[in-house]
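**Q** Sequence first, then the predicted structure, then my questions.
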Amino acid sequence: MADHRLAGLSAPSISDIEELAAEAYASLPPDFRALCGEVVISVADFPTQEVQKDMDAGPFDLLGLFQGIGLAHDSATPETGRMPNMVFLYRRAILDYWAEHEETLGAIVTHVLVHEIGHHFGLSDDDMYGIEDRTP
């Protein structure tokens, strides 16, 4: 007999992940958020072919990626025409990870977001776990 309780469900969309990411970002500790500056958060199904090649990764290998210049490498003088620092979250890999683990989707999105923003600051994994622990 089929289980009709699941019949109307669909996988979370890109906009669902964007909403989770916005909620996660808003819930980060204010001191951490204040340091983030003009970082842009973008959600895509998969990394581009170029990113996969550059990272020697398959489409499901990356949950997220920071692209830009970390603060430790940033100069005091802004460069004209430079793209903003960006954090990409990859929906399909995040959903794949979610299906195989006991964590909530929101917790996974928060973890990936903190980890990728952490690269922006050159934080250690311990620092990033500390930020996650301070996130409601």
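**A** Arrived safely, thanks for sending. None of the values given here were measured: they were computed from a predicted structure.
**Q** C-alpha only now, for contacts and for neighbours.
**A** Noted.
**Q** and Leu20, what does it touch?
**A** By CA atoms under 8 Å, 6 or more residues apart in numbering, the contact list for Leu20 reads 106, 109.
**Q** ok, it to Asp74 distance?
**A** Noted for Leu20: a distance of 29 Å to Asp74, by CA to CA, to the nearest Å.
**Q** just Arg5 next, same as before
**A** Relative to Asp74, Arg5 is positioned 52 Å away (CA to CA).
**Q** and what of Val43?
**A** Distance from Val43 to Asp74, counting by CA to CA: 24 Å.
**Q** Give me the residues contacting the host helix or strand of Arg33.
**A** In the assignment (DSSP states H and E), Arg33 maps to helix 30-35. Contacts with helix 30-35, where a contact means CA under 8 Å, 6+ apart, come from 25-26, 131.
**Q** Next up, a structure to set beside the first:
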Amino acid sequence: MSTPNPWRDRQAPSLEDMEALAAEAFTRLPEAFRRLCQGVVIRVEDFPTEEVLEAMGLESEFDLLGLFQGIGRAQDGAVAQTGQMPNMVFLYRRPMLDYWAEHEETLGGLVTHVLVHEIGHHFGLSDDDMDRIEAMADMP
């Protein structure tokens, strides 16, 4: 008798599942990096809004995996603080699942990658800096 395929009864990860993956990925980031993220809100949505797509000149809602919205630390203080919304990182579930299906990468690894890079925009970090932080998050 053959062993049942573990994927047979699985469904695509829900928004809640992706939020849990993002929360887990965040806890694995270096503590000093997490402390700097105080006040950054992480949200998981199915897709970016039409306004975001238009503002970025994107043709498809599948073209964007994540987005940082707000005032990055590099620009902090350059603008008046009155009425400022919290800095937010958006992770887009459906585009991430589409990307995941087409590439040889774990879903947890992809969520970590997008999260680090979007938070990295908040700090104005280089790609090399973000790659080092991501590598530290992958360490046991």
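**A** Now that the structure is in, tell me what you want to look at. Just so we're clear, the structure is a prediction, and the values are computed from it rather than from any experiment.
**Q** Quick TM-score on the pair, please.
**A** Once superposed, chain against chain, the TM-score is 0.92 (TM-score structural alignment, normalised by the length of structure 1); 134 aligned residues with a CA RMSD of 1.7 Å.
**Q** SS state for the residue nearest to the spatial centre of structure 2?
**A** The geometric centre of structure 2, computed from its C-alpha atoms, lies nearest to Leu115 (CA atoms, centre = their mean), at 3.0 Å. When classified by DSSP: H, G, I helix; E, B strand; the rest coil, Leu115 of structure 2 comes out as helix.
**Q** one step back: same drill for Val43 and Asp74 of structure 1, tell me which one is more crowded.
**A** A count of neighbours by other CA atoms under 10 Å puts Val43 above the other of Val43 of structure 1 and Asp74, at 20 against 11.
**Q** name the helices or strands packed onto the helix or strand containing that one?
**A** Val43 of structure 1 is located in strand 40-44, with elements delineated by DSSP H and E. Packing partners of strand 40-44 of structure 1 (3 or more CA pairs under 8 Å, 6 or more residues apart in numbering; DSSP states H and E): helix 14-27, strand 86-90.
**Q** I'd say Leu63 of structure 1 and Tyr90 touch.
**A** Yes - counting by CA atoms under 8 Å, Leu63 of structure 1 does reach Tyr90; the two are 5.2 Å apart.
**Q** ok, how many other residues are close to the alignment partner in structure 1 of Gln81 of structure 2?
**A** In structure 1, the residue paired with Gln81 of structure 2 is Glu79, using TM-score structural alignment. For Glu79 of structure 1, the neighbour count with other CA under 10 Å is 9.
**Q** same deal with Glu24 of structure 2?
**A** 14.
**Q** picking that back up, with respect to Pro47 of structure 1, which of the contacts of helix 30-35 of structure 1 is nearest?
**A** Proximity of the contacts of helix 30-35 of structure 1 to Pro47 of structure 1 was ranked by CA to CA; the top entry is Tyr25 with 21.0 Å.
**Q** Next one: that closest one from Arg92 of structure 1, what distance?
**A** Here Tyr25 of structure 1 is placed at a distance of 20 Å from Arg92 of structure 1 (CA to CA).
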